[in-house]
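Student: Give me a 3D structure for the following:
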Amino acid sequence: MKKTSLLLLSIALVSALLPVGVALARDEPITIYVDEYAEGQVMSHVAKDVIESEYDIPVELKTVSVGPAFLGVAHDERSLFLVAWLPRTHADYMKRVGDQVDNLGQMFDGAKIGWAVPAYVPEDQLASIADLKKPEIADKLGQRIQGISAGAGEMQVSKEALETYGLDDYRLITASSAAMTGALGGAIKQNKWIVVTAWSPHWMWSRFDLRYLKDPEGVLGGKEHVDAIASKGLKTSAPEVHDMVQRMHYSLEQINAMLVDAENTSYDAAAKKFIDGHPDVIAAWTGK
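Tutor: Sure thing, here's the model as predicted:
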C-alpha cells in the first residue's frame, strides 16, 4: 500500500512540474544573431515581431559580425541567423560549423555580390575587374577599393580577387557598411571615380545609378541564395518557431521595398510596415 501511495505521489509531482518546465523553456529568449547589413537587420526585425506576437516567445536581437554569428548559432541551444549567403560568400564560415547547425532553407534567392562603380564611369574604360590593372585607371581610383567590415564574407573573397587579378598595388579599405555607402555618396556628389564592394539587394541600387564590374575569373561568384541557420536545439525547444522559419521566404521585390523603407525610417518601422501589409504572407509562414 505504501509503495502504491509513493508511486502515485511521484507521478503527481512530475505531472505538476512538467507545465512549469515547458513554461520556463518558452520564457527563455530565442537569440537572433544579426550582422550590421541592412537585409539581415530588417528580416530579423520581422522575425522577432512575428515570433513574439504569434507564439508569445521573447526574442533578443544580438548584433555581431558574421563570424561570431555563425559560431553563436553553433554553440547556443536556442538561436538563429537569417542571412547565411551561400554558396560562395559565407562558404568558409559554413564549412566550420555546418555539422553543428540546421540549415532551414532559403530566405530569398537571386542575391549577388561584386565590385560596383557609378554608372558615369565610362564602361569603355572600366568594364571589368581586370581593367583595374591599367595604370591610368589605378591613378583615377587612387589605387583604392572601398570595402566594408573586416569580417564580412565579401571582404574575404575580395582579397582573393586582388590576388587573382594581380592588383598588388591596390588597397582594400576596411570600413562599416554605412561608411562605405557614405564614401560612395560623397564620390558621386563630386563626380569622382570609386569602386566599392557591393551586394544586392541593397538600398544603394535604388538611390544611386550603379553597375557591377564584370568578373571574368568568377572570383566573386555568381548568384547567391540567402539561407537561415538554426541551433540544433531549436527544433526541440521551439518546434513551432523552427517550422515557421522553414516556411519564411521573401521575393527580391519585397526585400528591396523593405530596405528602402528602412533607410527612410528605421528597421523596426520597415518590419512593422511589411507585417501589416502582408497578412497572407505571415499566415503562410505561421501555418495559420
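Student: okay, CA-based contacts and neighbour counts for the rest of this
Tutor: OK.
Student: and Leu71, how far is that from Asp227?
Tutor: Applying CA to CA, to the nearest Å, the value for Leu71 to Asp227 is 16 Å.
Student: Counting neighbours, go ahead and name the busier of these two.
Tutor: More crowded of Leu71 and Asp227, by other CA atoms under 10 Å: Asp227, with 21 against 18.
Student: quick one: which helix or strand includes that one?
Tutor: For Asp227, the host element (DSSP states H and E) is strand 224-231.
Student: Which other helices and strands does that strand contact?
Tutor: Judged by 3 or more CA pairs under 8 Å, 6 or more residues apart in numbering; DSSP states H and E, strand 224-231 is in contact with helix 66-75, strand 79-86, strand 101-118.
Student: who touches the shortest one?
Tutor: With CA atoms under 8 Å, 6 or more residues apart in numbering as the contact definition, strand 79-86 has outside contacts at 30-34, 39-40, 43-44, 69-70, 72-73, 90-91, 107, 224-231, 234.
Student: cool, and stretch 112-125?
Tutor: Residues from elsewhere that reach stretch 112-125, judged by CA under 8 Å, 6+ apart: 89, 129, 131, 137, 154, 188, 191, 193-201, 208-213, 215, 220-224.
Student: Tell me which of the helices and strands packed on strand 224-231 sits most buried.
Tutor: Mean neighbours per residue, mean count of other CA atoms under 10 Å, is largest over the helices and strands packed on strand 224-231 for strand 79-86, with a mean of 26.
Student: To compare with the earlier structure, here is another sequence to fold:
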Amino acid sequence: MLRRSILRTAALAAAAVVASAGWSAPASADEGELRIGLNNWAENVAVSNMWKILLEEKGYDVELISAGKSVIYDGVARKNLDIGLEVWMPTTDKPFYSKYEDRIALQDAWYRGTGLGLVVPAYVDEVDTIPELKANAEMFDEKIVGIDPGSALMGLTEDAIDAYGLEDFELVASSGPGMTSALKKAIRQDEPVVVTLWNPHWAFADFDLKYLKDPKNVYGQGENIHWMSHMDLKDENPKVVEWLNAWDMNDQQLGGLMAVINEVGDPAKGASQWIGNNRELVDSWMQ
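Tutor: Below is the predicted model:
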C-alpha cells in the first residue's frame, strides 16, 4: 500500500513538474532535435552525456532534460521527451513501465546483469544480511540513506523495511549524489552506514563495499537495463533507433566511463575524454 502511495505521489509530482517546466509536444517532428530525459543516477548521467556527444557528432541538436524517473516516463509517453536511457527490467521499473507500456516503446537492453539493494562498507563485520540490521539498528543511527523519493529503488526499500521488520529504521530520502556523499563521509571516518545502492556504479570501484544478503529476494535477481522512446521515434528517426539498439556495454566499459567522469568531475568533459579513448567501440554502434 505504501509503495502504491509513493507511485501515485510521484505521478502527481511528474504532472506538476511537466506543467511548470512548460513542456509541450512539438508541433511537428524535427529529426534534427532530440530531447533525452536524464535522471540523476551515476550510470545514467554517464551514458546520457555520452550519447549527447555522439548524436551531436551526427548533426543532431540534443538537449538533456534533468528529471526524476516518473517525470521521464510521463514525458516520453507524452512525446515531450524523445528518449529515456534507463529502464530496469523486469522488476525495478515494472511499476512505472506497467503504467505507460501502451504509450512508450521499450527498446533493446544495453547492459545486462544489474544488482541493487542495501549496501554497507566491507569493514562492517557485524552485518552481512538484511535481517541482521534489526538487531544492529543503533549502529547505523537507525537510518538507511536512500536516493530520490518516488524512485523504484526507494519503493523496493520500503518493501524491504516491511518484509524484514525494520520499522525502527528511517529511510532518508536524498539523491544519487547525496547518498554517495553520505557514503564517502562515513568511509572517511571509518563509521558504519547503510545505503541504497546499485550496480553498475562507480562506488564499487572506488570503495570496498558489500551487498547485504536478501533471503526474501525483495530486490529481485539481476536485471537488464533497456532504453525507451516514444512510439513514433522509429518512424521519425530510424537511424537513431538503429544506433541505440546496437549499443551494448559491459562492466569494464561502463565502469571505465563512470570512473573517468568521476575523476574529471565534469560529465560532458569526462564523456568526451572516454569517447576519444574508445572510438572503435562507439563507432561500432553507429555503422
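Student: Any chance you could compute the TM-score here?
Tutor: Scored against TM-score structural alignment, normalised by the length of structure 2, the superposed chains reach a TM-score of 0.87; 259 aligned residues with a CA RMSD of 1.5 Å.
Student: Using ChimeraX, define a selection of the buried residues within the contacts of strand 79-86 of structure 1.
Tutor: One line in ChimeraX is enough to select the buried ones among those; burial here means 16 or more other CA atoms under 10 Å:
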select :30,31,32,33,34,39,40,43,44,69,70,72,73,90,107,224,225,226,227,228,229,230,231,234
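Student: related to what we said a few turns ago, I'd like the helices and strands packed on strand 224-231 of structure 1 written out as TSV, with distance to Met180 of structure 1 added.
Tutor: Formatted as TSV, these follow (distance: least, CA to CA, whole Å):
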stretch	distance to Met180 of structure 1
helix 66-75	17
strand 79-86	20
strand 101-118	12
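Student: Now do the strand holding Asp227 of structure 1 against strand 101-118, angle only.
Tutor: Orientation note: strand 224-231 of structure 1 sits at an angle of 150 degrees relative to strand 101-118 (axes from the mean of the first three to the mean of the last three CA atoms, to 10 degrees).
Student: how big is the offset of strand 224-231 of structure 1 relative to structure 2?
Tutor: Here the mean offset of strand 224-231 of structure 1 against structure 2 after fitting is 0.7 Å, by mean CA distance after the TM-score superposition for structure 1.
Student: Which stretch of structure 2 lines up against stretch 5-14 of structure 1?
Tutor: Under TM-score structural alignment, there is no match for stretch 5-14 of structure 1 anywhere in structure 2.
Student: ok now that stretch, how far from the chain's centre?
Tutor: Chain-centre distance of stretch 5-14 of structure 1: 50 Å, with CA atoms, centre = their mean, to the nearest Å.
Student: ok, now stretch 158-173 of structure 1?
Tutor: 25 Å.
Student: measure that stretch end to end?
Tutor: Stretch 158-173 of structure 1: ends 11 Å apart by CA to CA.
Student: what's the answer for stretch 219-228 of structure 2, then?
Tutor: Start and end residues of stretch 219-228 of structure 2 are separated by 22 Å (CA to CA).
Student: got it, and stretch 189-204 of structure 1?
Tutor: 14 Å.
Student: tell me which residues in it are buried?
Tutor: Going by neighbour count (16+ other CA under 10 Å), the buried part of stretch 189-204 of structure 1 is 193-204.
Student: contacting residues around it?
Tutor: Contacts for stretch 189-204 of structure 1 (CA under 8 Å, 6+ apart): 38-39, 111-118, 120-121, 140-141, 144-148, 154-155, 158, 180-181, 184, 187, 252, 255-256, 259-260, 263.
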